[in-house]
Each structure stands twice: as structure tokens, then as C-alpha cells.
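Q: Sequence first, then the predicted structure, then my questions.
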Amino acid sequence: MTAALIISAPASGAGKTTLTLGLARACRDRGMTVQCFKSGPDYIDPAFHKAATGLPSVNLDSWAMSRAAIDALVVRAVEADIAIAEGSMGLFDGVAAPGVGGIGATADVAAMLGWPVVLVIDPSGQAQTAAAIAMGMRDFRPGVRIAGVVLNNVASARHEGLVRHAMAEADIAVFGALPRNAAIAVPKRHLGLVQAEEQAKADHLIADAARFVAEHVDLGAVLRAAVTVVSSKATTSSGVAKPPGQRIALARDAAFSFVYPHMLEAWRAAGAEIVTFSPLADEGPDADADVCWLPGGYPELHAGRLAACARFRRALQSFAETRPVHGECGGYMVLGAGLTDGDGVRHEMAGLLGLETSFAKRRMHLGYRLAKLAAPIPGYDSGARLRGHEFHYSTIVAQPDMLLATVHDATGATVAETGSRRRNTTGTFFHLIAEDR
């Protein structure tokens, strides 16, 4: 039987990822099979989860996904000894208007699945007040059960004692207390956490986190607080997303790495074949593929190198003459005419679209997106409604092509980044999560 729990916190930066990675690897070190999940649209944390457990981690998103889609993804938990879902932001944080399954809050997933929540509480600059915060979170939403807390960034034994005493008076279990340890902090980048596949010392960092957590957290108590996963009727994730083709040429390297794991799984489950290629290695899409997909990533960090990859650009241009090519966010920018980097230097891109983007003046674009297609993209017909998420710091200098979709944010407000299309090439700034059904 599989035990399951959720790691959450009152706010971002409390230490959710450190505890999740440490707990997951500590359980794996004890011979357990660990299945991780990520609540919300973050596409970086799942890569770290995989590095910690050896198994792919997938997103559970209550705004973009239906209950049936979430059930189809959670079913994999029954094959593990423990399932650990890492929350996003604060436990109850989401958007103002609900989507298909909720507002995108971790609490939605906790209530939906009945999994207990372990809160990471950072009592820096306070003591007994931390218990008041935990009490408020415990009582805020019926149907969400707080199993207990792990304290993080505890300053001293005296500090820990004060907080523990207050938690005991509030009848809140304390599973452990982590002293301040900056050495295992996961490094940052402008889009969030540095990708696990880029982090040369990722495994060393995770191993240190596991030792740190095992030393200061009562793992037995945490496991006893977890609940047994109830097997869902869902048996496959194939219904979560449609494959864009039968044989998919997928760009995959340091510049093109942001694609939701559940998307690739769904494509394969539906019988599609994925053939990867590296634009940074000057490779073109597979000649036998019937569609090419360029996901997001950090093309602005590799713009000069991409501009110099003439063979990649020629092969992509040739492919697009007869078959569809689609790009998401960074991939969309590379399909454009040019990309200006943070230093103000313009680099020539593939030229399949007229899009010009710039990072010279950074502006954050962040949030859920609901798009109604004005034209088809690979896998979806004109008129389809797609749910996704946008996160980048580029600005549009020129977007001369036909618009691809009418796009709104989670509040219903119109979004200017509509995506664009030209002949067989399409692109969007949002990363597709699921079709709106």
C-alpha cells in the first residue's frame, strides 16, 4: 500500500523544495520507492524530484486540469511505497477565479485527494507566533487536514524550544526542526530554480538535503501521518493531452528543456513516438517526423550559439515547408526573426515567423492562460480551448503574422500575447497544460 502526503507552507521561500527533496531521497535511501508530484504549473521542481527519486514527477494543477485528469496522473502513486506532492506558493494561494478543478491552490489538491499536509514553517524573526500561523492554516478550510509541521531555519535550541512549546499548546505535531543551513539552498535563476539537469552538483545537493532531513526530522512520524492512497478508476494519462503527431521531432537540450512531463507521457501513451534533437549541437528535426515541437527554455542565454547553428536553421526551415512546426515560449521566440539578448545584441533566429523579441528591457509575464484557437496547431483544431501557463521576461518588439488565438488570463482579462501563425508554423507564449473540456 502507498502512503501519501503533501508538503506545503504559508508562503514561498519557506523551504518546501529542500524538505521535499530531502524527504524523498531519505526514503529512497531506505529502500522505498518514492513517487513525487508538483502542485501547480511549475515545470522546474519536477526535474529535481526525478533526480531525487529516479522516477518522473508530474504536475497536478487544479486550475488547468479536471478531476479526471488529476486522477489519471495520480494513479501512478499506487506503484510506490510513498507519494510526496510538493505544493506551490502558500497552501491556499491561487488565482481569483476558479478553473476546471479549482483556483490552482495546493489546498485544492489536498481536499480533492484527501492527502494530509505537512507544513514547512519558517519561524525566523518570531517564536510563539509561528504556532498562531499554523493554527490559522489548520482551521482555514474544511476538508484540508494539517498533519503537522516541520520547522525550518531555527536559530538555536532555545528558539526551537519556544516554538515547540507553543505548537504543543496548539495541539499541532512537530515532526522536526531544521537549523539554518544555507549550504543546501537550491540556487536560483530568473525563471525560478535552476534546472536540475543543468545543476552539476544536483545529486550532491540532494544527498546533503537527505542527510540533513534524516538527522533533524522524525521520518517515522511523518510516514505514520501519511494516508493510504485509494486506487483511482483511472488507469492511464493518455486522455490528459493529445499528441501533435505520430512521430514527433522534439527539440531537447539546455536551450529547450521546459515541457511538462505529463504531456510527453500522454503523447507516448497515445502511441506517438518522440525523437529528440539538439539545436545547440546544430542538429535538425528528424527527417521522418511528421511534426516538430520546440518547447521553452533559456534561448536568450544561448542566442548567439543558436544564431550560429546554420544547419539547424536550414533543416528547420526545410521541415516547415511541408510539415507543421510549433513552438512554446522560448521555442516560439526561436521560430521568430530575431531575439535581442539582455545586453541589447540582436541575434538572427529561424525566421519562420516575423516575431521579434527582446530581453534588453525585462518585463515579467506570469499567469494562467485560457486560449481559443483561431487556427489549428499540431494536435488541436481551430476553435479548441486550451489551458496553459505563461512565464517569461521578454517583450514583443514586432509580431507581424496572423494571430493564433484569443487569449485570456485567469480573471478573464484579454492577454496581448496571442501567439502567431504563418503557413505551417505556429507559436504561443504559454506552455500547454491541458485542453479545456
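A: Yep, that arrived.

Q: C-alpha from now on. contacts and neighbour counts both.
A: Will do.

Q: pretty sure residue 365 contacts residue 392?
A: Yes - counting by C-alpha atoms under 8 Å, residue 365 touches residue 392, with 5.4 Å between them.

Q: how near is residue 288 to residue 314?
A: Residue 288 is 16 Å from residue 314, where distance means C-alpha to C-alpha, to the nearest Å.

Q: I misspoke; the intended subject was residue 92.
A: 48 Å.

Q: ok, the two, which is more surrounded?
A: When neighbours are counted by other C-alpha atoms under 10 Å, residue 92 and residue 314 differ, and residue 92 comes out ahead with 22 against 15.

Q: Is the more buried one inside a helix or a strand, and which specific one?
A: Under the criterion DSSP states H and E, no helix or strand holds residue 92.

Q: who are the neighbours in contact with it?
A: Shown in contact with residue 92 (C-alpha atoms under 8 Å, 6 or more residues apart in numbering): 105-108.

Q: Turn the residues you listed into TSV, columns for secondary structure and distance to residue 116.
A: What follows is the contacts of residue 92, written out as TSV (DSSP: H, G, I helix; E, B strand; the rest coil; distance: C-alpha to C-alpha, whole Å):
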residue	secondary structure	distance to residue 116
105	coil	15
106	helix	11
107	helix	10
108	helix	12
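
Q: and which of these is nearest residue 135?
A: Distance to residue 135 across the contacts of residue 92 (C-alpha to C-alpha) is lowest for residue 107, with 15.4 Å.

Q: want to compare, so here's the second one:
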Amino acid sequence: MIAPGLIISAPASGTGKTTLTLGLLAALRERGLTVHPFKSGPDYIDPGFHAAASGRASVNLDTWAMGAEMIGGLIGAADDADLILAEGSMGLFDGVISAGEHDNGSSASLAALTGWPVVLVLDTSGQAQSAAAVARGFAAMRPDVRLAGVVLNRVASPRHEAMLRAGMDEAGIPVLGALPRQKDIEMPSRHLGLVQAGEQADMPRILEAAGRFVADNVDLDRLLAVAGTTRIDGQDSAIAPPGQRIALAQDGAFSFVYPHQLDGWRRAGAEILPFSPLNDDAPDTRADICWLPGGYPELYAGPLAAAQTFRKGLVCFAETRPVHGECGGYMAMGEALIDKEGVRHQMAGLLGLVTSYETRKMHLGYRLATLTTDMPGHAAGTRLRGHEFHYSTILDQPDAPLAQVVDAGGAAVPETGSRRGHATGTFFHLIAEAQR
């Protein structure tokens, strides 16, 4: 039987969802409960923090990119848990304006699909009883989304808390906790979000502090009591592995890969052979496919340009077998990468792509790609759903396009990906094949 669940959401980004989620995972784990985390939407950084706090793998659940069957199948991994805790993305109702053939990817759409009630985190800075009007509006917005209660965040004083609670009582909104202002558990960030969990030596202290903070200021028993029955079931519909043996780049420059993708490959019987380009490793010659995930190649452009064994090994591999790159991996397969200082760094040269960070421009959003040629694991004509998020600019993209790509609203996207020989690459991160 699948555990009951809750979604931690908020009116907007930056309100305290991650702090509360990590604190709850740590505090409930300390109580001896098994809590299975999930992340609503395409964020690939938060699941690493969830795993560190809960001791269990966290995967993304995305109502735009995934069908209900796939989401249900992924939730099935929580069949031995006491509670499911899903962290939302952006604001509760924030999603894309889609072309109409799929859901909008919002946390509210996941709540409606799963039956999980919402715990709303409210940043109460600069307001008192008016916060209740915000909560009441969120409670009434969609009849198929149930608000279990609120956690008041950044509460200035006991008097401030009393005023907030009075407003919530009048509006009939349960208060599950009140978090005072504090800075002990702030985490460093950079241009694509938080610095990843594996890169933070201070992570154990941060999680311990978050657990204590939440346990002291949230009514954990009451929160557990409002969790809702999980009402979705599904089947295994994992992404097919691109090969039997997959050489996978994994280090600080190449770390963005969705957990459900790797898990699906393994469950399908594929063997993953990790290697580190930053350590100047070449892909394992026993592999029949090489996969370069996204990450931060722009932070390591110099070391990657100097990694002769990696670059020569990758070129040799691509003479006879497929090499595929996503976003940062795609850039590393190109001819050159220009860093934010304007310095040009030679990359592997498997593709003619030249990208630059000298003038930053954000590219963000869902992508629907129809392949115009084969790529590893997927034949021409296949429709793929993914997500793009980077700050690089294309200066040259001379190779044959890999796909016709549109955004969630159906508008054409110029980042079509590329193909040359056995080398392919995309700027979007693959999430699932389009089933609808």
C-alpha cells in the first residue's frame, strides 16, 4: 500500500519551501519514520538535498512531461514508506500556458492528480492578518486541490505570530507551524540555483540544524495527521536505456541527470560505467554508448580544455559508437566554449557548436522535440519531452539539426540540437517520451 502524502508549496519562489521540506525530512527521520521525498517539476538540484535529508532517493514528478501512468509508477517506489513528502516548484498554481494536449506542470496539478493535500508556506514578512486573505484565496482557487494548512515563515516576534494566528483562525485556516526569522540554515547558491548537496561539506550540520528548527516550530503530529491518501497508481514506463553499457560522465562539470532516468536504465538491465572528465578520464572502451549530462562546464572550461586524455578518448569513442550530450555535455562536445571573461576554450570538437557565456542570456522552459534523425535510445520521429535551463548563447551551430523543437505553448525554439556522425546533442534535458 502506498503511503499517504503531502505537498509542500507556497505562493512564490523564495518563500521557504526547501527549508521546510529539508527540516521535515530530517526531523521525521530522527523520529524513526521512513519518509519518501519527491520533487514536483523539472528541478534536478533539490532531489539531491532530499536524498541527503531522508536517506532515500528523490525523483521528479512532472505533470507536463510525464503521463499519469508514469507518475503513478514512480510513486510506487514509496510502497514501504510511512509518509510521502513532495516539494513543489515556484508558486502552487504556477505552470506553463500549454498547447492544450497535456497538464501545465504546476504543483497544484500534481496535488489534484495524487490526492495529496497542500501545506502552504507563507512568507509573513511585512504583514499580519492580511496573510490569512492570501491563504484563503489559495484554499478557494481550485476545488480539486485541498489546503491542509499553513506554515508561517519569517515570523518577527511572538506578537507578530499572535496576529497571524488570529487572522488564520478567523479565515478557518489551520496553522501547522510558525518559523521565526533565522539564518543558520541558509545554503549557498549560484546561477542555476543552490550549490548541489554533494558539493557542500557543511551539509550534515545544515540538515541537523534544519531538523531541530522545524521540530521546535512545527506541530509534527498534526502535520502527519493531515496527510492525504495517495489515489494514483501506475505502471513502470521508464525511459529506455540508450545502450547495454553506458559510459556516463559524472563529476562537478557533469552532474545534471534526472534520478528517474538512471534508475530506469538500471531496471532495464543497463550497466552504467561512470568516468570523470575533470580527472582526465576517457570513456570506458567496454561501453557501447557514451552519455555526457549537463552541469557546469563553464566553471571548468580550462581544465576540460586541458584534459587531453578525455578529449582524445571521446573522439576515438565517437568514431565507432554513439556519444550524446545534454546541455553542458552538448557544449563540451562542441568546438569551443567561451567563458564569462571572453576567453575561448577548445572543447572536444565532435560537433561544430560554439557557445559563449560572455553575455549571459537565460534560456528556460519545457521543450517538446520531434526527432528528425536517430539519437541514442530513440528513433527518428519520436517525440520527447524535456526541459532547458542555461545561460549560454550559441555563436555557431553548423551541424544538421537533431529535432524540431517547440516550447510548451507550441512556439518554435531555435535550439534544435545537432548531429554529426555518431555524435548528437541537445540543450534540453530529457524527461520522458511523449505519450500523448
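A: Nice, I can see it. Source: prediction; values computed, not measured.

Q: re earlier: quick one: which of residue 365 and residue 392 of the first structure has more around it?
A: Applying other C-alpha under 10 Å to residue 365 of the first structure and residue 392 shows that residue 392 carries more neighbours, namely 21 against 15.

Q: That one matches what in the second structure?
A: Structural alignment (TM-score structural alignment) places residue 392 of the first structure against residue 390 in the second structure.

Q: and what of residue 424 of the first structure?
A: Checking TM-score structural alignment: residue 424 of the first structure goes with residue 422.

Q: Hmm, residue 317 and its match touching each other?
A: No - Residue 422 of the second structure is not in contact with residue 317 according to C-alpha under 8 Å; the separation is 9.2 Å.

Q: overlap in contacts of those two?
A: Common neighbours of residue 422 of the second structure and residue 317 (C-alpha under 8 Å, 6+ apart) are residue 323.

Q: In terms of neighbours, single out the busier of these two.
A: Neighbours per residue (other C-alpha under 10 Å) separate residue 422 of the second structure from residue 317, with residue 317 holding more: 22 against 18.

Q: Can you verify that one is assigned to a helix?
A: Yes - counting by DSSP: H, G, I helix; E, B strand; the rest coil, residue 317 of the second structure is part of a helix.

Q: Please pull up the equivalent of it in the first structure.
A: Under TM-score structural alignment, residue 317 of the second structure pairs with residue 319 in the first structure.

Q: one step back: just give the closest residue to the match of residue 424 of the first structure, not the sequence neighbours.
A: residue 322 (4.6 Å; C-alpha to C-alpha, 6 or more residues apart in numbering).

Q: Assess the claim that the one you found and residue 289 are in contact.
A: Yes - contact criterion C-alpha under 8 Å: residue 322 of the second structure and residue 289 qualify, at 5.2 Å.

Q: residues shared between the contacts of those two?
A: residue 376.

Q: Give me the range in the first structure that stretch 289-308 of the second structure lines up against.
A: Using TM-score structural alignment, stretch 289-308 of the second structure pairs with 291-310 in the first structure.

Q: Please give the element, helix or strand, for the residue lying farthest from the centre of the first structure.
A: Distance from the C-alpha centroid of the first structure peaks at residue 158, with 37.6 Å (C-alpha atoms, centre = their mean). Assigned by DSSP H and E, residue 158 of the first structure belongs to helix 157-169.

Q: Tell me the helices and strands packed up against the next helix-or-strand element following that helix.
A: Note on helix 157-169 of the first structure: by DSSP H and E, the next helix or strand toward the C-terminus is strand 174-179. Where contact means 3 or more C-alpha pairs under 8 Å, 6 or more residues apart in numbering; DSSP states H and E, strand 174-179 of the first structure is packed against strand 146-154, helix 157-169, helix 202-216, helix 219-225.
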